[in-house]
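In: sequence? don't have it. structure:
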């Protein structure tokens, strides 16, 4: 009888224990709309950033589960779109459970602080000709000298050595990180693709400003290819069909260049959204980026 009890009951106890532990690791009842805000001050460049964090529906700080993290540039406008979209996609489990972090600048009553900060942070090199272009200054009603480019490497240092450690210390994160940005943010994401070997593995390069500084991103890719045959990354690129021939041609040329290198480990896809402008395409691009980079396989 004792032997029978051991044979039958002990496996049952084991199953119950494992089930209880699994339940403790991941709550059965999802909690939607979990988001938190932080005002983060960088000691590297002296700037302050608004960090908005969107958490998965089963997230609990008491869990030992680790989640991938997607860092969104221009978080002041991209984060609300991404958070609402992920809430809908989570409803039927269409994407992985991922922590989304929006890195934003001041976005209250004026475009000025947003434009001047991103102009500096997202550009990999200094381009005085673009800095003094009257079109940008007049359109955003900016004073002369307010646009100063070339802070990309410093901003990357802020992300790598300050923002990521901050997020890792406050949330249950894994080393699986992605970065996504639109326009200048797309330029910066492309720059990260070749300058951060282990920092990011998923990239959303949306309507990228690859015209910057005489198309230097293409030279960066070419230089990278002479030393590397492997590029372990999942890359999704988009552009709107109404953005103009130059924007479309540069995105497609960049995608073709990556494809033609036959990099080992590269998973590349792209999409042109019909009848969308440079700004109207943002929402569609963010939604598709979540599904492509974090979509669950059927």
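Out: In hand now; what should we look at? Bear in mind the structure is a predicted one, so any value in this text is a computation, not a measurement.
In: For the rest of this, base every contact and every neighbour count on C-alpha atoms.
Out: Fine.
In: ranges for the strands of this protein?
Out: Ranges of strands within the chain are 35-41, 48-54, 67-72, 99-104, 173-182, 202-206, 230-240, 264-273, based on DSSP state E.
In: Of these, which is nearest residue 21?
Out: Among the strands of the chain, strand 67-72 comes nearest to residue 21, with 17.9 Å by Cα to Cα.
In: Quick one: list the elements packing against the closest one.
Out: In this structure, strand 67-72 makes packing contacts with strand 99-104, strand 173-182, judged by 3 or more Cα pairs under 8 Å, 6 or more residues apart in numbering; DSSP states H and E.
In: now the last one and strand 230-240, what's the angle there?
Out: Direction vectors for strand 173-182 and strand 230-240, defined by axes from the mean of the first three to the mean of the last three Cα atoms, to 10 degrees, enclose an angle of 40 degrees.
In: what about strand 173-182, distance to the chain center?
Out: 5 Å (Cα atoms, centre = their mean, to the nearest Å).
In: same for it, what does it pack against?
Out: strand 67-72, helix 184-195, strand 202-206.
In: got those as JSON lines, with distance to residue 268 columns?
Out: What follows is the helices and strands packed on strand 173-182, written out as JSON lines (distance: least, Cα to Cα, whole Å):
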{"stretch": "strand 67-72", "distance to residue 268": "17"}
{"stretch": "helix 184-195", "distance to residue 268": "12"}
{"stretch": "strand 202-206", "distance to residue 268": "10"}
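In: and among these, the most buried is which?
Out: Of the helices and strands packed on strand 173-182, the one with the most neighbours on average (mean count of other Cα atoms under 10 Å) is strand 202-206, at a mean of 29.
In: List the contacts of that strand.
Out: Applying Cα atoms under 8 Å, 6 or more residues apart in numbering, the contact partners of strand 202-206 are 177-183, 185-187, 189-190, 193, 233-239, 282, 285, 289, 293.
In: what's the answer for stretch 56-65, then?
Out: For stretch 56-65, contacts defined as Cα under 8 Å, 6+ apart pick out 24-34, 90, 97-99, 171-172.
In: And those residues, which of them are buried?
Out: 25-26, 32, 90, 97-99, 171-172 (16 or more other Cα atoms under 10 Å).
In: related to what we said a few turns ago, right, and the helices and strands packed on strand 173-182 - which one's nearest residue 112?
Out: Of all the helices and strands packed on strand 173-182, it is helix 184-195 that lies closest to residue 112, at 15.4 Å by Cα to Cα.
In: any idea how far that closest one is from the chain center?
Out: Worked out by Cα atoms, centre = their mean, helix 184-195 lies 10 Å from the chain centre.
In: Return the list of helices and strands in contact with it.
Out: helix 112-121, strand 173-182, strand 202-206, helix 212-227.
In: Using CSV, please lay out the buried ones among the contacts of stretch 56-65 together with distance to residue 84.
Out: Shown next, in CSV, are these (distance: Cα to Cα, whole Å):
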residue, distance to residue 84
25, 25
26, 22
32, 10
90, 10
97, 14
98, 14
99, 13
171, 20
172, 21
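In: wait, which of those residues is closest to residue 11?
Out: The closest of those, once distances to residue 11 are taken by Cα to Cα, is residue 25, at 21.0 Å.
In: Okay, one more to line up with it:
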């Protein structure tokens, strides 16, 4: 197989202020290698935590495109500016990714998580506004500038994985593909499980491709155990599988020996290849 030497073109970071969002967000755009050589449109992958996950995602896309395992995509990273104060950056992530002020999970795990956190961020409550900002403002603005097709995916890690689950269950038509790495799905006192039950009560199908991934070693870190990463991901995968939605394509993975930090690269690698497999039509 001949390797492709072209790489994604990363454009200068821009900053946008969303309606109802208390601070501006950095927006980063990476265009696929063939973008400047034609006029076709591309699927769009939206990556939360622009300063953290976007560079890793683009790096993987460069390689996976080179070896012809993943389709070409427009990759867009959106996230709170990379503040010098880690506590402030963490507080902004918590606000953006959780829909309720009490962002921890209910019960024993949440109590332990609060007790173990030495830099406890401010509460959540901004997920609705953040989702609207992504879909109704950033997407609309960038669609007038870049060649989007009507195929959007969303990626999130940890709290961002919770946000991916929130988007899937509160506004499922906004994206068609969802990748959640080490997702804290039981946050906000099991809100996502309430949303899942409400959705199931009124729908007999869920049109989505969903990839969930976490690390087996996330069961050894006290804080991560308290956050219920592995348990909540497994519980959500079981629930969605048992719903037997005909249009849902669900993949769940638990990576041996991988931690809360290291599992992300594994989930991104397999998740991208699962959700966006290379085909001749997407070459």
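Out: Thanks, I have the structure now. Quick caveat: nothing in here was measured; it's all calculated off a predicted structure.
In: Comparing the strands of the first structure, which comes out most buried?
Out: Mean neighbours per residue, mean count of other Cα under 10 Å, is largest over the strands of the first structure for strand 202-206, with a mean of 29.
In: Find me the equivalent region of that one in the second structure.
Out: The alignment of strand 202-206 of the first structure onto the second structure (TM-score structural alignment) spans residues 177-181.
In: and what of stretch 228-243 of the first structure?
Out: The alignment of stretch 228-243 of the first structure onto the second structure (TM-score structural alignment) spans residues 203-218.
In: from the middle of its chain, how far away would that stretch be?
Out: 11 Å.
In: now stretch 154-164 of the first structure
Out: How far stretch 154-164 of the first structure lies from its chain's middle: 14 Å, per Cα atoms, centre = their mean.
In: And stretch 43-61 of the second structure, by the same measure?
Out: Centroid separation for stretch 43-61 of the second structure versus its chain: 9 Å, with Cα atoms, centre = their mean.
In: do stretch 272-280 of the first structure as well
Out: Stretch 272-280 of the first structure has its C-alpha centroid displaced from the chain centroid by 20 Å (Cα atoms, centre = their mean).
In: ditto for stretch 219-235 of the first structure
Out: The mean C-alpha position of stretch 219-235 of the first structure is separated from the chain mean by 19 Å, Cα atoms, centre = their mean.
In: Residue 54 of the second structure contacts residue 60, doesn't it?
Out: No: when contacts are counted by Cα atoms under 8 Å, residue 54 of the second structure is not listed as touching residue 60 (9.9 Å).
In: And the two? Which one has more around it.
Out: Neighbours were counted for residue 54 of the second structure and for residue 60 using other Cα atoms under 10 Å; residue 54 has more, 24 against 17.
In: how about the longest helix anywhere in the first structure: buried residues?
Out: Criterion DSSP state H: the longest helix present in the first structure is helix 2-25. For helix 2-25 of the first structure, a neighbour-count test (16+ other Cα under 10 Å) marks residue 25 as buried.
In: which ones are touching the aligned partner of residue 79 of the second structure in the first structure?
Out: Correspondence of residue 79 of the second structure to the first structure, assessed by TM-score structural alignment: residue 104. Residue 104 of the first structure makes contact with 49-52, 73-77 under the criterion Cα under 8 Å, 6+ apart.
In: if you set the cut-off to 6 Å instead, what comes out?
Out: Contacts for residue 104 of the first structure (Cα atoms under 6 Å, 6 or more residues apart in numbering) come out as 49-50, 74-76.
In: Compare these with the second structure and list the overlap.
Out: Among those, the contacts conserved in the second structure (both residues aligned by TM-score structural alignment, their matches' Cα atoms under 6 Å) are 49-50, 74-75.
In: which residue sits closest to residue 287 of the first structure in space, ignoring its chain neighbours?
Out: Once flanking residues are discounted, residue 287 of the first structure sits nearest to residue 85: 6.3 Å by Cα to Cα, 6 or more residues apart in numbering.
In: swap in residue 272 of the first structure?
Out: Nearest residue to residue 272 of the first structure in three dimensions, chain neighbours excluded: residue 239, at 5.1 Å (Cα to Cα, 6+ apart).
In: And residue 158 of the first structure, by the same measure?
Out: residue 44 (6.3 Å).
In: what residue of the second structure matches up with the one you found?
Out: Residue 44 of the first structure maps onto residue 20 in the second structure, by TM-score structural alignment.
In: tell me, how many neighbours does that match end up with?
Out: Taking other Cα under 10 Å as the criterion, the count of residues near residue 20 of the second structure is 12.
In: Next: residue 197 of the first structure.
Out: 12.
In: Could you pull up the contacting residues of it?
Out: Applying Cα under 6 Å, 6+ apart to residue 197 of the first structure gives no contacts.
In: repeat that for 10 Å
Out: Residue 197 of the first structure sits next to 231-233 when contact means Cα atoms under 10 Å, 6 or more residues apart in numbering.
In: how near is it to residue 277 of the first structure?
Out: Residue 197 of the first structure is 33 Å from residue 277 of the first structure, where distance means Cα to Cα, to the nearest Å.
In: Ok, residue 115 of the first structure next?
Out: Distance of residue 115 of the first structure to residue 277 of the first structure, given as Cα to Cα: 19 Å.
In: Now that residue 183 of the first structure has come up, it's in contact with residue 115, right?
Out: No: between residue 183 of the first structure and residue 115 no contact is recorded; they are 11.9 Å apart, counting by Cα atoms under 10 Å.
In: what do the two both touch?
Out: Common contacts of residue 183 of the first structure and residue 115 (Cα under 10 Å, 6+ apart): residue 74.
In: Map residue 222 of the second structure across to the first structure for me.
Out: When the first structure is aligned by TM-score structural alignment, no residue sits opposite residue 222 of the second structure.
In: if we can go back for a sec, show me the one of the helices and strands packed on strand 67-72 of the first structure that comes nearest residue 260 of the first structure.
Out: Nearest of those to residue 260 of the first structure, taken as Cα to Cα: strand 173-182 at 22.9 Å.
In: What range does that closest one cover in the second structure?
Out: Counting by TM-score structural alignment, strand 173-182 of the first structure sits on residues 148-157 of the second structure.
In: The matching stretch vs the first structure, average distance?
Out: With mean Cα distance after the TM-score superposition for the first structure, stretch 148-157 of the second structure departs from the first structure by a mean of 0.6 Å once superposed.
In: residues contacting residue 217 of the first structure?
Out: 124, 187-188, 190-191, 194, 209-211, 223, 254.
In: just those residues now: which is nearest residue 7 of the first structure?
Out: Using Cα to Cα, the contacts of residue 217 of the first structure come closest to residue 7 of the first structure at residue 194, 57.4 Å.
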